[in-house]
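Visitor: fold the following.
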Amino acid sequence: MEVAIVDVHPSCRYSSILTNFTSLFDITRTSLYRKNEGDEAMKRVLTVVLISILILAVTAFVTIMIAISGFRYLLPNVAPVRLVDRQYESANEPLSELRIILRNRPATIRMDQGTTIRLDWNETEYEPVQIQEQDGRLSVEEGEHTTWRARFDWLWGFALRPMTVTIPATFKGRIDLVTSNGPVTLDSLDLAGPVNVRTTNGGITVQNLAVTAGLELATSNGAITAQDITVDSAYLVTSNGRIEVSQLLAKDLSLKTSNGPINCAAITGDTIRLETSNGNIRGTVQGRAKDYSITSQTSNGENSLEDVSGQGAKTLTVKTSNGNIEIQFTGETQSAGNLLSVTWLMKAGLVR
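Guide: A predicted model of the protein is given here:
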C-alpha cells in the first residue's frame, strides 16, 4: 500500500491556527461579557442598598438630635425640659396614713425627731407631683404621663432623683408606697403600721424597722434585703432576685422568690415559710428543731432537713427546686459543718 503524503502549504497551517485562536477569543469574550453584566447588576443592587442605609442613618441622626434639643428646631416656642427641685412639709395636724404612688423613681423613707412629714424631690415642670392632705391622710401621687414630652422623657437625658420622705417619730400610722423602675429604702422606722411597699425592676432594702402590724415587701427583678426587723407578720416576695434577711422576728414569716437564693440568719416565727426555685436556701432559725413541725422538699439538691423531724407547735416549711437546703437551728449543738455555715453567714453580713 502506498501512502500519499500531502504537503500543506504554510499559509494554510497559519490560517487554521488563527481560526482556532479567534474562536477561543470569541468564547472568552462572551463569558467575560456575561460575567461583567452580572457584576454590573450586583453593583447596582449594592449601590441602592448602601444609599438607602445612608439615608436612614442620616434621618435617624437628625431626628435624635432634634429630640434631644427639645424639638426646638421644629417647635421654636418649646423650651428644653427642665428639672425643678421641690420640697413639701405637712401641716401640724396629726396624720394616720401616708400613701405614695410614684413612677420611674427611687424612694427613701426615714424617721427623725421632727414634728411634720417632709418631702424632697425633683420633677419636670410639665408633670408636677400631686400632694393632698385630707382626713388624716397625706397622699403623694406622680401623675400619669399625659403630655407628649413626658411620654418620651427618656429622650431628654435627665434623671429623677429619689424622693426622700422624712416622717416624725410621733407618726405611728400606715404607710403604702408604690413605685416602678427604682429601688426603695426604709431606714429606722417605728410604726403601728401596716407597711406595704411595692416596686418593679428595683431592689428593696429595709433596716431597723419595728411595726406593730404587718410588713409586706414585693418587687420583681430585684433583691430584697431586710435586717433587724420586728413585726407581727412579714411577707417578702420577689422574682428573679435574691432574698437576704437577718435578725427578723415575726409571728408569721414568709419569704418567697424564684430564680434566686434565700439567705437568712437568726429568723424567728411561729410560722415560717421559705420557698424558691432554681436557688439555694441557707441560714439559721432561732430555737431547736423539736420546736417545729418541719416540712422540707427539694429536687436536684441536698437537704439538711431531710432527716430532721419535730412535733413542735411552730411550723417550718422549706421548699426549693434545683437547689440545696441548708438550715440550722441556733439552739442545737453545732457541728463543724454547721459552724462553717454560720461562718459563711457572718462573712455575708447576715450575722453580726
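Visitor: please make it C-alpha for all contacts and neighbour counts, starting now.
Guide: Will do.
Visitor: so how far is Gly310 from the residue nearest to Gly279 when sequence neighbours are not counted?
Guide: What sits nearest to Gly279 in space, not counting adjacent residues and going by C-alpha to C-alpha, 6 or more residues apart in numbering, is Pro261, at 4.4 Å. As for Pro261, its distance to Gly310 is 25 Å (criterion: C-alpha to C-alpha, to the nearest Å).
Visitor: one more, so I can put them side by side:
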Amino acid sequence: MNQETFLRELAAGLSKLSEQERAQVLDYYRELIFDGVENGKSEEAVIQDFGSPRDIAAQISAEYHTPASAQQPASGTVPPVPPQPVGGMQTYAACNPVGAVMISAQNISVQVQPVPDGPVRVLFSPCDSDRITVTEENGVFTFTHMMQHLLFHWQDLFRGPRSILLQLPVSFHGDISVTTCNSKITAENLREIGSANFTNNNAHISVTNTECRTLQLKSSNGSLKLFGVTGEACTAITSNSRISVENSRFPAQLQLHTSNSSIQVEQSSSDNISMKTANGSISAMLAGDAREYAIHSHTSNGQNNLPTDWSYPGQTKHLSAVTSNARINVKFTAPAV
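Guide: This next block holds a predicted model:
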C-alpha cells in the first residue's frame, strides 16, 4: 500500500473527528512515513508496519471522547507519542554559569540552539505523566525527563508537537550531552562548544552549522546528518540507516560506521577517515589529493575505484573504506596528475 491509499483509507474512517483534527492525524502519519523513508525503508514497508488504516481509524474513533488516563495503546500500530500539556512552555534555567549540560529524555525530541545571552535554560511543557528533575552541581546543569506512563493517546495529536528546547547562550563554550529515544535530536548554529554527544535510537540526529572540539553521534535505526560542522574529531555510528556528511571538517578524525545503508560524504575533509558499512554503498568527495592518503579499501560484489592497500613513505593521512555487496566511489577535489 502506498502513502496516498493509506492516508485516504485512514481519513475515511475518521468521520467522528473535525476536519482540523483529521488533518492533524494525517500530518502525523505523513511525518512518520517521511522519517521511515529518510531512514532507508521503502514507503510500503513503513506503512505495512503501521497495520490496517481501518483498524487505526477505529482505535482513534473509539478513544476520541475517552480520558487519556483510561486508555492503553494498541500493540503494533505506531511508536509511542507523549501527551501534550494544555499550558505554555516552562523555563528551567541554571542559576550560575556552568561548564557542562546534560539532557536525558524519553520519547520526545530535543532541539539545541543558541541565544544571544542569559543563562543555560530548557524550555518544555510538562504534563501530568512527565517527571522532571533539574540539578545544578559542580558546574553541571542536568535536566532529566521521564514518563510515568509510557502511554500513547490519540488526543495528544490534537494538542500540537512536543519537544524539549535547550537554549545555550553564545558565551557557553562547555560540553553538551543529549540522550533521548524514539525521537529526533537537532542542533544548529552552535559556536565554540567543547565536546558534544548526541544519542538516541529509532530516530534521526542532525547537526548543522556548528563548531565543537569533539562530536559524537550515536543512534540505531536512525539516520545521521552533518552539514557545515567543524571541529577536531567526529564519530558517527548508527545501524540500518544512512550517514551523510557535507561541508564539514575534522582534521584529527572522521569515523563513520553504519550497516545496511549508505555513507555519503561531500566536500569534507579529515586527515584520518574511516567509512565502514555493510550492504550499503560508500560515496565521497574529499578535499585534497589522493596521494596524501595511505588507503585501505574493500568491498565484495561491487565496484571499487580505490586501491585495496596503498601506502608509501611520507604519507601523513589515512583513509579506510569498507563495505560489502555494494560499491565504493571516492573522489578527491585535487585531480590526479
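Visitor: these two touch, right, Asn201 of the second structure and Cys181?
Guide: Yes. Between Asn201 of the second structure and Cys181 a contact is recorded at 5.1 Å, counting by C-alpha atoms under 8 Å.
Visitor: so what touches the longest strand seen in the second structure?
Guide: The single longest strand within the second structure, with elements called by DSSP state E, is strand 205-218. Identification of contacts with strand 205-218 of the second structure by C-alpha atoms under 8 Å, 6 or more residues apart in numbering yields 184-200, 219, 222-238.
Visitor: in the first structure, which spans are helices?
Guide: 10-68, 148-151, 336-347 (DSSP state H).
Visitor: what residues sit buried inside the last one?
Guide: Translated: helix 336-347 of the first structure. 338, 341-342, 345 (16 or more other C-alpha atoms under 10 Å).
Visitor: ok, of the residues you listed, which one's closest to Val58 of the first structure?
Guide: Closest approach to Val58 of the first structure among the buried residues of helix 336-347 of the first structure (C-alpha to C-alpha): Leu345, at 55.7 Å.
Visitor: Lys43 of the first structure: neighbour count?
Guide: Residues near Lys43 of the first structure, counting by other C-alpha atoms under 10 Å, number 12.
Visitor: roughly how far apart are it and Glu37 of the first structure?
Guide: With C-alpha to C-alpha as the criterion, Lys43 of the first structure and Glu37 of the first structure are 10 Å apart.
Visitor: before we move on, what about Val178 of the first structure?
Guide: For Val178 of the first structure, the distance to Glu37 of the first structure - C-alpha to C-alpha - is 67 Å.
Visitor: of these two, who's got more company?
Guide: Val178 (20 against 12).
Visitor: under the alignment, what does that one map to in the second structure?
Guide: By TM-score structural alignment, Val178 of the first structure lines up with Thr179 in the second structure.
Visitor: and its match, what does it touch?
Guide: 103-105, 198-200.
Visitor: in CSV: those residues, plus neighbour count and distance to Gln90 of the second structure.
Guide: Supplementary listing: those in CSV, determined by neighbours: other C-alpha atoms under 10 Å; distance: C-alpha to C-alpha, whole Å:
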residue, neighbour count, distance to Gln90 of the second structure
Ile103, 20, 16
Ser104, 20, 17
Ala105, 22, 16
Phe198, 23, 23
Thr199, 22, 24
Asn200, 27, 24
